[in-house]
Structure formats: C-alpha cells, structure tokens
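J.: Sequence unavailable; structure follows:
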C-alpha cells in the first residue's frame, strides 16, 4: 500500500478504489491485494466496488426490493470480464459507492441469479463442466466488452481452454477459434457436458383456441408415429380445412415439449411465408446458441436462402436429433404433374438426413 501511495497520483480516476481496497484488505487481515484483473483465483477473496450503486447503511436497513434496484442494475453485471470474477472466487464481497458492505455472493444469491441468469449451483462452486456449452454461453448474452474480441477472450476461463489473444481479428474469428478450442477440449473427456442443442419452447406466433379439447387417442397416435429415438420420422395430418389439425398439433406440442430439444413452427402457406418462418427460427437458435457461427453471421434481411440453409445445417448436426419441425398450412403440396409456380416443394426445406 505504501508503494502505491508514493507512486500513484491521488488525482487519477480510480485512485479512491485502490485506496479503499487496500484499507479493506487490511481490515480483513490480508497481506496483499490486487486490483481488477487478478481477482479470479478460486483461493482468493474478491472485493467488488460498485460506483454506480449508492446505498448507505440506513437505506440497506429497510431491506426493501426498491432499495436493491440499483444493485441489480449495476453495470458490473453487464461487463464481459466480470463473469469469471463472479464465478471463480469462493468469496465475493460487494461494496457500494459509500464503501458500505452490501453483502456477498452467498447472501445476495437470489438477486444475483435473477439479474444474471446464472444458476445458484454455479455460484456455489459446482464444476463448470456440469453445465453445457450452450448454458454457459447464455450467461454472457447481455454482457458487453470494450473490445469486440473480448467477447470470446473473456470466456477462456469459463471453458478452461487457452488460445492466443489476437486483438484486431474481430469478434467472429475470435469466437470461431474459441469454438475450435472447446471442441478440441471436449473430445474424449468428461470435462464438457454433452451439448443438448436445447431451444426454449415458444408458440407465441401460433393462434391457440382456449377451450380446444384434443382427443387423447389422436395425440397418442401422433406420438407413437413420431417416436423420440432420434431417427427421422415424418407424420402428415390431413383433412378438410377447419376440422382442428392446427389445434391438435398445438396440443401435441404443449403436451410433449419436454420430449424434444426444440420445437419449431413454420408457416408453409407460400414460399415467402415459409422463408420468413425460417428467419424467426434462425434468430431463436442463434440467440440461445451464439457459437453457432453460421446462424449468427447470416444476414436475415438479405438472402433468405442462406438463412434456410444455415438452419437446415444446424438441425443436421450429428448429435442434434431430438427436434420437432411443424409445417403448418401446407394446403398446396408439390405433386407430380402439378405446374403451379406458387406451389412449395417441401423437400427443399427439410433438414438433411443424418
């Protein structure tokens, strides 16, 4: 501390934080302390100074949800590099601008989990290999970094991999290299949980009849015909318009949503509607699987054929076998001898066979 006092300018931004850290370390009986970049060792304690959280002891005493709102909105929870600072150390203490102890990651666990989306078990020290690649990537979804490449570099500790830092290569190339290192590390080892390709269930774009009652025998037949063994199956529901095919399918999807890694609803009324459905699917997948680089990089506003191909490619990955694609409103199928140019050939929009 004496060395810092002699060499550092007290007028520089951040000096107060360094001084506070030294004083707090002394109060806690610590002989040494580091600032910012070094509090990621599991054996160390980490002090988090939150300059955008202004809470005095009197405010904290009421313990109301409103008094903790600034804590949940702190910029610290939106920075890329702070993810490993939160997870790695066994002890993380949070301090307000007034240098008041707000609590630690144990006492503030619920607030932190709700703010970051990180499971409590990860905060408590569970092995990160217990969480899939996709799940760990989701923890970074709302985090930003000053340098684009740091979006990948800040995750090296989270995935326990190493690669050279090459600033200037761009975010996409950095993420691609990260993906390659993760793939290398996962081969022949149990350090990585098998990726599940899961995508959150949502039928928000599908109209749902509130009091529709599906016959159980029909739902059972559909489920038996589709199976859930990972093999490719095609089931066709056919009948006159208005008899309830769409609502029967909605009922099936809701009942069996946990049997599939993802359920995707596509409107095949015409080719443009179908391609727009693929755009929505692409955005949904890339949001939850940001390392699916082709999906993340494809321009969803330009070449829709590229979007379709990118989605089909992701769905055709070797271990990605438990999804369900629902093509609705296919009233004009492509049949031999049918020359209507508006007819959609559904075969062109099916993922490749494994």
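T.: Yep, it's here. This is a predicted model, so every value here is computed, not measured. Numbering: from 1, shown residues only.

J.: C-alpha from now on. contacts and neighbour counts both.
T.: OK.

J.: So residue 170 is in contact with residue 151, correct?
T.: No - the criterion here is CA atoms under 8 Å, and residue 170 misses it with residue 151 at 9.8 Å.

J.: ok, the two, which is more surrounded?
T.: residue 151 (23 against 15; other CA atoms under 10 Å).

J.: hang on, the earlier thing: which neighbours do residue 170 and residue 151 share?
T.: Common contacts of residue 170 and residue 151, defined by CA atoms under 8 Å, 6 or more residues apart in numbering, are absent altogether.

J.: if you count residues, which helix in the chain comes out on top?
T.: Counting residues, the longest helix in the chain under DSSP state H turns out to be helix 271-288.

J.: Can you list the helices and strands that it packs against?
T.: helix 133-138, strand 262-267, helix 293-297, helix 304-315 (3 or more CA pairs under 8 Å, 6 or more residues apart in numbering; DSSP states H and E).

J.: Structure two is appended below for comparative analysis:
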C-alpha cells in the first residue's frame, strides 16, 4: 500500500471518514469532488495505481475520529503504518517551483516557517518523514521533486535529523531521547496534547489518548520513557527557559531545542 503525508487544509476543505461513507450519493459526491482535500486523495490514488499498489491510506478519511477507541489505535499505530508503506507520497502544497527548495526562501514562505515549506513545521509530519523507507516529495502541481534518500543532506539542514537516520532509519542509528525531542522543538500541532501524541511512534511508546489533559500529555510521555529506558538525556532540557514550572520533567518539547548534539555513546 501507499500512504499520503500532507498538511491539512481547513476542516471544511478536507474529506472526513464519515463523508467518504456518503459518496454513494450523487449530490454528496459532487460536493466532495470540489474540495481541495478530495483532489489530494484523487491524485494520491492515481500515483498508487501507477506504482501498481492496490491500497492508499490517507489520515483525513481513513480514521473514524468519532470513535475514541479507533482514534487511539490509529495514533498508537501511525508510525508502524508509515514504516510499512511501500511508498509515502509527501505533498508540499506551498512549493510552486518544479524543484525541491534547497535554501530558505523568506519571500515564498512566512517568517514563522523559517523560510521552509509548511510541512516541515508540523508536529505529525516528523514521524511521517522518519518512518517510511521510500518518501517521494511532490510540489503544488503534483510534480515529483525528489526523494528522501537523495535529499538527505538538505533535509538534515532543515530538520536537524541526521542523514543516516533519514537514509537508514531509526534501527540503524538509535538517537538519544533528548535528540529526538529536539527535532520536535519548533513544530506545531493544532491541539496541545498532540505535541506528545505525535511523538509516540518515534519512541515506541503506547499510551491512551486523553484529549483535554493539555500539557499533562507530555509529562505522561516522559514518565513512560523513564519507565521504559535508562536514557538520562531526558533530563538534559533547558531549565533556564521562561515559564519553567520547577518540575524535573519538561513542560514542552521546545525546552529540548538545543539538545540536537546530545548523542548516545557506544560502550567500550
């Protein structure tokens, strides 16, 4: 199967699970066909067919978010689903050029994106970059503009993720907890809990989703990591940052911003 990685449009421009069920109705089908989100699904299906793949998974329409049990299962399984995909189609909707951006372009991308496409600023897309073996990037017009392995050097510059992780995966080189947290430091999510939930797969952690718990989700993640590992880099975050609550646990991944050089040492 193939899988899509993308930035969501506004909810009303995407096609949700419950709406896909209504496609048998001509009136509903016509309404959905006009949405930008439907065009993403259609283009991705065309690519999957060209690659002789029988299935495509898209988060907007393949998760029933009305079911808390299904949502929890999906979030806890997401990294594995991206890892097992034959192809990951990454759609950069704001890239107009027919080549991958190799330098910051403040005139093309807003200042809060630091001169790079929006996809690189989102929390969920971090695991969607790391997990799949075969990632192909597409521009606004769905022209292929490169793949993850060939673009590893520039992707490392953008994300601070080491090229060897991008090329060979997490199994070949296991980063420290602090280093992984640093990759997420400046990424944003729509809901504060997703700052933690979007990291579960990168750490191999499974835990229930409790939307409404706020920043406690990130504390729960850290407690689970402390229980599972003996990696003390989890305590290496910046306590000089404004807003520190006084806890031994960090309140947010942004406090690990300067930890990208904290690496595991081989014994001996």
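T.: All right, it came through fine. None of these values were measured; they are calculated from a predicted model.

J.: Now do the longest helix of the first structure against strand 262-267, angle only.
T.: On the basis of axes from the mean of the first three to the mean of the last three CA atoms, to 10 degrees, helix 271-288 of the first structure is oriented at 160 degrees to strand 262-267.

J.: And the strands in the first structure, which stretches?
T.: Remark: strands assigned in the first structure by DSSP state E are 45-49, 91-95, 101-104, 262-267, 323-328.

J.: I'd like these as a markdown table, with mean neighbour count appended.
T.: Shown next, in a markdown table, are the strands of the first structure (neighbours: other CA atoms under 10 Å):
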| stretch | mean neighbour count |
| --- | --- |
| strand 45-49 | 23 |
| strand 91-95 | 19 |
| strand 101-104 | 18 |
| strand 262-267 | 22 |
| strand 323-328 | 18 |
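
J.: Of the helices and strands packed on helix 271-288 of the first structure, which stretch is the most buried?
T.: Of all these, strand 262-267 has the most neighbours on average by mean count of other CA atoms under 10 Å, namely a mean of 22.

J.: Of all the helices and strands packed on helix 271-288 of the first structure, which one is nearest residue 73 of the first structure?
T.: Comparing those by their distance to residue 73 of the first structure (CA to CA), the top pick is helix 133-138, with 18.3 Å.

J.: Mean distance of the closest one to its aligned residues in the second structure, please.
T.: Its aligned residues in the second structure lie a mean 0.5 Å from helix 133-138 of the first structure after superposition (mean CA distance after the TM-score superposition for the first structure).

J.: Just list what that helix packs against, helices and strands only.
T.: helix 271-288.

J.: Over in the first structure, tell me which residue corresponds to residue 135 of the second structure.
T.: Alignment note (TM-score structural alignment): residue 135 of the second structure maps to residue 92 of the first structure.

J.: Which residue comes closest to that match once chain neighbours are left out?
T.: Leaving aside its sequence neighbours, residue 92 of the first structure sits nearest to residue 46 (CA to CA, 6 or more residues apart in numbering; 4.6 Å).

J.: still on that earlier bit, who's in contact with the match of residue 135 of the second structure?
T.: Contacts here follow CA under 8 Å, 6+ apart; on that basis residue 92 of the first structure touches 45-48, 86, 104-105.

J.: Any figure for the gap between it and residue 104 of the first structure?
T.: Per CA to CA, to the nearest Å, residue 92 of the first structure is found 5 Å from residue 104 of the first structure.

J.: so residue 76 of the second structure sits right up against residue 201, yeah?
T.: Yes - Residue 76 of the second structure is in contact with residue 201 according to CA under 8 Å; the separation is 6.7 Å.

J.: Which of the two has more residues huddled nearby?
T.: residue 76 (22 against 18).
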